[in-house]
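Sequence first, predicted model second:
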Amino acid sequence: MPATMPDTTQIPNSFDMIIAGGDVIDGTGGPRRRADVGIIADRVAAVGDLSQAQAKERVDATGLAVAPGFIDVHTHDDRMVLTQPAVAPKSSQGVTTVVTGNCGVSLAPFVPGSRAGEANPPGPMALLGTWDDYKYPTLADYNEALEASPPAINVASLVGHSTLRAGVMDGFERPATKAEIDAMAKVLEQSLKDGAVGLSTGLAYPTAIHAPTDEIVELAACLKDFGALYTTHMRNEGPDLVPSVDETIEIADRSGAATVISHHKCVGRENWGKSHDSLAHIKAAQQRMKLDYDVYPYTATSTILLKDFLSTSEKTVLTSSATHPEMVGREFDSIVAEWGCSVDEAIDRLSPAGAVYFRMDEDEVRR
């Protein structure tokens, strides 16, 4: 998103701080330029030659880059912003805002105990923590926790579709009923009133893969009046990539919601090259609707440990395991070999677990 630059037609002659002599990369898409940045209170007031201006504090940025704070639009930081207020993995890299609740999972809104008897959160919900972390019945409750211990960065919250389903459905292997959709819509609308920036889905995951297009359309239709976004980890990013893009376009068209495709990619060697078609479909749809996408800058993906994802991966490395933490950092194939068991058995023994899957092509990423 381009940064909004200050009006420099009337440059003040006194600032609270001047960041001097850095290479300014301002987010407008133009080339970097050597300039000073003048700050008054908590706002950038001027960019240019401020060598003659006064400042309470002057920071020498010679040889350094000066840029607006980055917005990390695709995170699962719902818990980290609460438990690690410094949010060092992000703030240390210049990120000043994170969008949480992606891929259909968010810590809020979820009524504790509504899935009594289940040892662990289902599917991708385990990415965010244990049941003890799902303790915010409303987004307002979650926001109150943030305000009680403010993180060092800004937080924009999406509401996860799988989290909504988990709150009203007894199982995930079917479409939601009309009554269940109405119940989810009511919770979603309240969350939007409480400040949610949109709805996310993770249609590739077991918690949502059986949700039909109509279910998503009905929920996404709640968003337009709030100016909120629909973001999606699409149903398929491999052999059915293009049909999944088309489904996303249909949801955007029928619901009227501004839509973002999360981490658009082609996974699995046999599917490399399909971005030519998927990007063409996106470009055509953009002529008549608000449709965008974000991408990974690397050739690996990271999520929960899933058999379907293993089948398209050149190499898989374990990143977490509640039951066998000593295996973290190991390649999955080496664990299977050491244990002398089947892939299914290894997944069961390691889960809940996470993994990095190397399954993308560098040329696709750059395209």
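Alright, I've got the coordinates. Numbering: from 1, shown residues only.

CA only for contacts and neighbour counts going forward, please
Noted.

which residue ranges form the helices in the stretch 251-367 of the chain?
Counting by DSSP state H, counting those that start in this stretch, the stretch 251-367 of the chain has helices at residues 275-285, 307-310, 332-339, 343-350, 362-366.

what's the closest of these to Glu118?
Closest to Glu118 of the helices of the stretch 251-367 of the chain, according to C-alpha to C-alpha: helix 343-350, at 15.3 Å.

ok, and for the closest one, which residues are buried?
Val343, Ala346, Ile347, Leu350 (16 or more other C-alpha atoms under 10 Å).

ok, back up a step: among the helices of the stretch 251-367 of the chain, which comes closest to Val24?
Val24 lies closest to helix 362-366 among the helices of the stretch 251-367 of the chain, at 24.8 Å (C-alpha to C-alpha).

which of the buried residues of helix 343-350 lies closest to Val260?
Nearest to Val260 out of those is Ile347 (C-alpha to C-alpha; 31.3 Å).

ok, now which ones touch the closest one?
By C-alpha atoms under 8 Å, 6 or more residues apart in numbering, the contact set of Ile347 is Leu305, Leu306, Lys307.

what's the distance between the last one and Ala284?
The reference is to Lys307. Lys307 sits 34 Å away from Ala284, going by C-alpha to C-alpha, to the nearest Å.

second one coming, line it up with the first:
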Amino acid sequence: MPTCDLLFTHATLIDGTGAARRDGALAVSAGRIAAVGDCAGWQAARTIDAGGRALAPGFIDVHTHDDSALLADPAMAAKTSQGVTSVIAGNCGISIAPLVPRHGLPPPLMLLGEAADYRFPTVADYRRALEAAPPSVNVGLLVGHSTLRAGAMDDTARAATGAEIEAMAAALDQALRDGGLGLSTGLSYPASRAAPTAEVVALARVTARHPGALYTTHMRSERDQVVEAVGETLEIGREAAIPVVISHHKCIGRRNFGKTTVTLGLIDKALATQDVALDVYPYTASSTVLLPEFVGEAERIIVTSSQPHPEQARRDLSAIAADWGVSLEDAAARLGPATAIYFQMDEADLRRVLSHPRTMIGSDGIPGPYPHPRLWGSFPRVLGHYARELGLLTLEDAVRRMTSLPAAVFGLPGRGVLQAGYAADLVLFDPGRVIDRADYDQPCEPSAGIDAVYVNGLQVWGPEGASGAAAGQFLHH
């Protein structure tokens, strides 16, 4: 008679592939799925009667800035509470490694902390730190272009020289050998906006030499030049012969609302000859560093943190500017280094991107005491609001975008599907009740309907909250 550590019975199995849900059981042994479907006769150390609730692969958050939080807050309740079992860090060109700063931190590297937090000269050093004190979630790391520039250049406000590109290429090659999943860029940010396309192509070609590696990008523009930026992104993918992921695809500012009809058309055409995917968060407000050049298109801006003026957190930028008798741009400059939430996107564009079959879900949350609610609510919001309430997606397709699709795009074998032999990253949830509860006033509220979460067979979230189990592994090709 077969035995296992954990047996789920009477579950509604949503396997992550997009296939129709089915009733069944699932057995877990030694951190892996031992059997799926008919588990009659299995003996378990612990049996959980799912009572018809959904059992799915753990969600993969493909767009995070969790690099530092994984070490500072290893329980990662913001993620485990919404069913996330794996995170991809190092996005938007900003990775905590490989870098020990010599010339300060150019924007937006302060999103991950202060200069002292950048203490990992190699990805191998960061990986060892995670393996010495494992977080509750699995971790994959992209290598940030802005991080590479900060390490190789004394001034990032210009194009890199040939020698600097060679230094970045060497650091990137080693980082990928150490387990990095690919290269990320943030070409709209000060640390990298001066980089010409040729510089990025050169580094993307280095990345392409590593099997399974990919190129992800916060594009050069998500505003007036968003169509051209998509074109540049696709060109980089073609020139380097590398898969591309467009990060948090959006069109910022009222005059750009509706342009996703054009950008998604370009992507659909490109898909005939190259590998392209996208990610999105299910909100019409963004969040990033507060910079004067970013305030123009937003209809409202909430300051979420400010190093020189912490007392201004949670206030509207317009109110701060009025109190100080200055323009929004001058107030933003005075508050920096700072972060903010920008209300500046269109719901129709969001739904159009979310509906695209190559779109994955990424929270893009910035950990902190007053984050954007996407840090805590992205995945249940897709399941509850966009799938159940609006019917924009089926539940099975919504889960696919959170599981098997990201596992395939980022090259994470043995994850993202309910299949024997795969890692027991699992989420048990109530499809009729799951919903986000975090909002702009109370952004750190755990979602409803996520009943239990397991990472490599260990429970990391349940009715009592985060267990703190050191269950996570470093994900690499």
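Ah, there it is. Because the structure is predicted, anything quoted here is derived from the model rather than measured.

Drop the TM-score for these two in here.
Comparison of the two superposed chains (TM-score structural alignment, normalised by the length of the first structure) gives a TM-score of 0.92, and 351 aligned residues with a C-alpha RMSD of 1.4 Å.

rewinding a little: between the contacts of Ile347 of the first structure, which has the most around it?
Highest neighbour count within the contacts of Ile347 of the first structure, by other C-alpha atoms under 10 Å: Leu305, with 27 neighbours.

so who does the residue mapped onto that one from the second structure touch?
Matched to the second structure by TM-score structural alignment, Leu305 of the first structure sits across from Leu290. For Leu290 of the second structure, the contacting residues are Val303, Ala332, Gly336, Pro337, Ala338, Thr339, Ala340, by C-alpha under 8 Å, 6+ apart.

Would you work out how far apart the start and end of stretch 18-32 of the first structure are?
Stretch 18-32 of the first structure: ends 18 Å apart by C-alpha to C-alpha.

residues in the second structure aligned with it?
Mapping stretch 18-32 of the first structure onto the second structure (TM-score structural alignment) gives residues 7-21.

Quick one: residues in contact with that stretch.
Contacts to stretch 7-21 of the second structure, defined as C-alpha under 8 Å, 6+ apart, come from residues 22-28, 42-44, 46-57, 396-397, 399-400, 402-405, 416-419.

same thing with stretch 280-287 of the first structure?
Stretch 280-287 of the first structure is contacted from outside by Val242, Val245, Asp246, Ile249, Leu291, Asp292, using C-alpha under 8 Å, 6+ apart.

residue ranges for the helices of the second structure, please.
Assigned by DSSP state H, the helices in the second structure fall at 69-72, 77-80, 123-132, 145-152, 162-177, 197-208, 226-240, 260-270, 317-324, 328-335, 347-355, 374-381, 395-402, 404-409.

Now for the second structure: which strand has the highest residue count?
If you go by DSSP state E, the second structure has its longest strand at strand 3-13.

ok, the residue lying farthest from the centre of the second structure - contacts?
The centre of the second structure is farthest from one residue, Met1, which by C-alpha atoms, centre = their mean lies 42.0 Å away. For Met1 of the second structure, the contacting residues are Gly41, Trp42, Gln43, by C-alpha under 8 Å, 6+ apart.

And the last one, what's its match in the first structure?
In the superposition onto the first structure, Gln43 of the second structure corresponds to Gln54 when matched by TM-score structural alignment.

For its match, which non-adjacent residue is closest in space?
Of all residues not flanking Gln54 of the first structure in the chain, Ser14 sits nearest, at 4.6 Å (C-alpha to C-alpha, 6 or more residues apart in numbering).

What is the aligned counterpart of Thr138 of the first structure in the second structure?
Using TM-score structural alignment, the equivalent of Thr138 of the first structure in the second structure is Thr122.

Please name the nearest non-neighbouring residue to that match.
The shortest distance from Thr122 of the second structure to any non-neighbouring residue, by C-alpha to C-alpha, 6+ apart, is to Pro98 (4.3 Å).

Could you identify the residue of the first structure that aligns with the one you found?
When the first structure is aligned by TM-score structural alignment, Pro98 of the second structure is paired with Pro109.
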